[in-house]
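Novice: Starting from these lines, generate the structure:
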Amino acid sequence: MITKLERTLNPPEQPDDGLAVVTAPEDLADRLGAALATDPAITRTRGHFPMRVSRSFLNRITPGLPHDPLLLQILPQLAESDPLSPGLLDPLGEIRLRTSPRLIRKYHGRALLLASAECSVHCRYCFRQHFPIRDAIREDPDCEQALAELRADHSVREVILSGGDPLTLSDRRLATLAARLAALSHVATLRIHTREPVVRPARIQETLMQALL
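Specialist: Take a look at the predicted model:
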């Protein structure tokens, strides 16, 4: 049984609360400098892993500072278009560790469930940018295969929701998934891999807490 923890909420942000995302180089240029609009790195990475950043995160970047650490997290680099060795396409070897389309089993007693294919920010260092997450979700859209495997394996004590970012799911979908996992008596811990409290703080509201608890 999953133990419930005390909850704390982030204070609401300004009316432009960062729930929107920026994907157009022009919008990035308007905020940080016109030169970014024609950056060849942005153009060449549009198809594979396009730029994506929440307005909340963007507002924390210092305009006119090309080496701002936050900017470097989200700004495509020309080196990304260089040919990659096969090992860099799946640096953690997670594809071979899948036991069903959306379930990765790397450690005994722990399972990682791919809950979402979406993120509010495309981090340039993402180690799953080549991972076929959307294909995995299409193969098991309602997590039935993953849940059946977890239900049958009582050695699993911890389930990690990952992706993508699980908190990009709606409260309703998160509540449904959390309830189905909570029904597994042998699962004691539910962990969530997320950057939403940092990149989109307004996502952390009472309705979300209720969905997870």
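Novice: going forward, measure contacts and count neighbours with C-alpha atoms only.
Specialist: Will do.
Novice: Scan this protein for its longest helix.
Specialist: helix 171-182 (DSSP state H).
Novice: Give me the contact list for that helix.
Specialist: Met1, Ile2, Leu147, Pro166, Leu167, Val187, Thr207, Leu208, Gln210, Ala211, Leu212 (C-alpha atoms under 8 Å, 6 or more residues apart in numbering).
Novice: so how far is Asp17 from the fifth one?
Specialist: Counting by C-alpha to C-alpha, to the nearest Å, the gap between Leu167 and Asp17 amounts to 16 Å.
Novice: ok, now the third one?
Specialist: Here Leu147 is placed at a distance of 35 Å from Asp17 (C-alpha to C-alpha).
Novice: So for these two, which sits in the more crowded spot?
Specialist: Ranked by neighbour count (other C-alpha atoms under 10 Å), Leu147 and Asp17 place Leu147 first, with 19 against 15.
Novice: for comparison, sequence B:
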Amino acid sequence: MTTFSDSRASDRSPAAASPQSGDPAVAAADPQRLTTPRALVEAGLAPPAALAGLEAVAQRYAIGLTPALRRLIDPTDPGDPIARQFVPDPRELRRDPAELDDPIGDDARSPIEGLVHRYPDRVLIKLVAVCAVYCRFCFRRERIGPGAGRLSAAAFAAALDYVRARPQIWEVILTGGDPLTLSPRRVAQATAAIAAIGHVRTIRWHTRLPVAAPERITPALARALAASDRTVVVAIHANHPRELTAEARAACRRLTARGLLLVSQTVLLKGVNDDVEVLDALMRAFVEARIKPYYLHHGDLAPGAAHWRTSIAEGQALMRGLRARLSGLALPTYVLDIPGGHGKVPIEDRSLRPDGQGGYWVADPAGVERPYRDRLA
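Specialist: Presented below is the predicted three-dimensional model:
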């Protein structure tokens, strides 16, 4: 049996585990990480008068801000896009009636502990339930945080057995939390165990670490991710071009040097990147860092996240703007994760519409419709 973890995942929610106590493993790796409202106030990232409101948020949702991202925040800017992602806001305790504890339906597609099987050819395994940084808009925020633990050895072994028994599974996705908060030894164990399953050809890791704590993307961790006869993909979450610092780009180079394929994940967020100039700069920065722009996610119906969400129409307009400015290499796919576990779908507006005479009007990158005759139709 594959040994992965010595501890079992806790049943406690982040609130019950007291987020202010910090994540022991993550804190040990980065003692300068800010994890409490008082620490944020003392760092000048929130006014003292806001402390009581932030404490109320911290009783429910975890806080974590690494030095790498702390250095990017301009405390004189009340709308700073980095602070907006990580500094708590009392509005997080206001819940829209449409919001869900499990907005993308993980539970509905979870046949065994720690594994989600939403699409026929791939599964997702949640290795850990902690992160180096806690995004305020996280769609798993009700289940993530200090005390939430990690997947036990027995549960991980059961997940591997589940994959072995289903030859249609071509890809295994490792997520959490942030699975790269694990030690290189544990990452290597997971990589080797999954790569040993013959029909699994692709292993994908989802992480914030290259931008949140780039110093932790060491050569040892990059080696632990690599598998000689499998394609290993690292999906890197970043939402603003300022996150792709020189240190973050160097961390990405350490990954690509091991032959890893890098793709991006970005969440469309009001006040952070709901601007075509910002998204343009972000997508170009991804490509320059050897990261293929992959998904631009429409904001999920996570509890207390209404003040970050845009309308779908706004997102579609932004994509039209990007399409007029960027090559296909730099364009992400704008997607909606359908509530209830029904999967992701592209939600860009259609470029084709029938002309009523057997042909089409096709919108060019500038939005001008051009005629097109489909001769084979």
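Novice: what range in structure 2 matches the longest helix of structure 1?
Specialist: Aligning helix 171-182 of structure 1 against structure 2 (TM-score structural alignment) gives residues 184-195.
Novice: List the buried residues for the matching stretch?
Specialist: Pro184, Arg186, Val187, Ala188, Gln189, Ala190, Thr191, Ala192, Ala193, Ile194, Ala195 (16 or more other C-alpha atoms under 10 Å).
Novice: ok, now stretch 36-43 of structure 2?
Specialist: Thr36, Pro37, Arg38, Leu40, Val41.
Novice: Quick check, central residue of structure 1?
Specialist: Asp165 (2.3 Å; C-alpha atoms, centre = their mean).
Novice: Leu174 of structure 2 -> structure 1?
Specialist: Checking TM-score structural alignment: Leu174 of structure 2 goes with Leu161.
Novice: where does its match fall, helix, sheet strand or coil?
Specialist: With DSSP: H, G, I helix; E, B strand; the rest coil as the basis, Leu161 of structure 1 sits in strand.
Novice: distance of it from Ile192 of structure 1?
Specialist: The gap separating Leu161 of structure 1 from Ile192 of structure 1 is 5 Å, by C-alpha to C-alpha.
Novice: Could you check which of the two is surrounded by more residues?
Specialist: More crowded of Leu161 of structure 1 and Ile192, by other C-alpha under 10 Å: Leu161, with 23 against 17.
Novice: so the more buried one makes contact with Leu112?
Specialist: Yes: the pair Leu161 of structure 1 / Leu112 is scored as a contact, 6.0 Å apart, by C-alpha atoms under 8 Å.
Novice: just the strands in the stretch 1-150 of structure 2 please.
Specialist: 115-119, 122-126 (DSSP state E, counting those that start in this stretch).
Novice: whereabouts in structure 1 does the first one align?
Specialist: The alignment of strand 115-119 of structure 2 onto structure 1 (TM-score structural alignment) spans residues 103-107.
Novice: list the buried ones in stretch 57-67 of structure 1?
Specialist: Phe57, Leu58, Ile61.
Novice: Ile137 of structure 1: which of those residues is nearest?
Specialist: Phe57 (27.2 Å; C-alpha to C-alpha).
Novice: For that closest one, which non-adjacent residue is closest in space?
Specialist: Using C-alpha to C-alpha, 6 or more residues apart in numbering and skipping the chain neighbours, the partner closest in space to Phe57 of structure 1 is Val199 (4.9 Å).
Novice: Tell me the counterpart of the one you found in structure 2.
Specialist: Structural alignment (TM-score structural alignment) places Val199 of structure 1 against Ala212 in structure 2.
Novice: Can you tell me how far that match is from Ala49 of structure 2?
Specialist: 28 Å.
Novice: When these two are compared, which one has more neighbours?
Specialist: Applying other C-alpha under 10 Å to Ala212 of structure 2 and Ala49 shows that Ala212 carries more neighbours, namely 23 against 9.
Novice: Please report how far the more buried one lies from Ala251 of structure 2.
Specialist: For Ala212 of structure 2, the distance to Ala251 of structure 2 - C-alpha to C-alpha - is 11 Å.
Novice: Start and end of stretch 187-204 of structure 1, how far apart?
Specialist: Using C-alpha to C-alpha, one end of stretch 187-204 of structure 1 lies 24 Å from the other.
Novice: Flag every buried residue along it.
Specialist: 187, 189-190, 192, 194-196, 199-204.
Novice: Out of these, which sit inside helices?
Specialist: Those of those lying in helices (DSSP H): Glu196, Val199.
Novice: follow-up on the earlier one: closest to Leu261 of structure 2 out of the buried residues of stretch 184-195 of structure 2?
Specialist: Nearest to Leu261 of structure 2 among these, counting by C-alpha to C-alpha, is Thr191 at 14.8 Å.
Novice: Now a ChimeraX select for only the buried ones of the contacts of helix 171-182 of structure 1.
Specialist: Under the burial definition 16+ other C-alpha under 10 Å, those of the contacts of helix 171-182 of structure 1 that qualify are selected in ChimeraX by:
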select :2,147,166,167,187,208,211,212
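Novice: Tell me the one among the contacts of helix 171-182 of structure 1 nearest to Pro83 of structure 1.
Specialist: Ranked by distance to Pro83 of structure 1 (C-alpha to C-alpha), the contacts of helix 171-182 of structure 1 are led by Pro166 at 30.1 Å.
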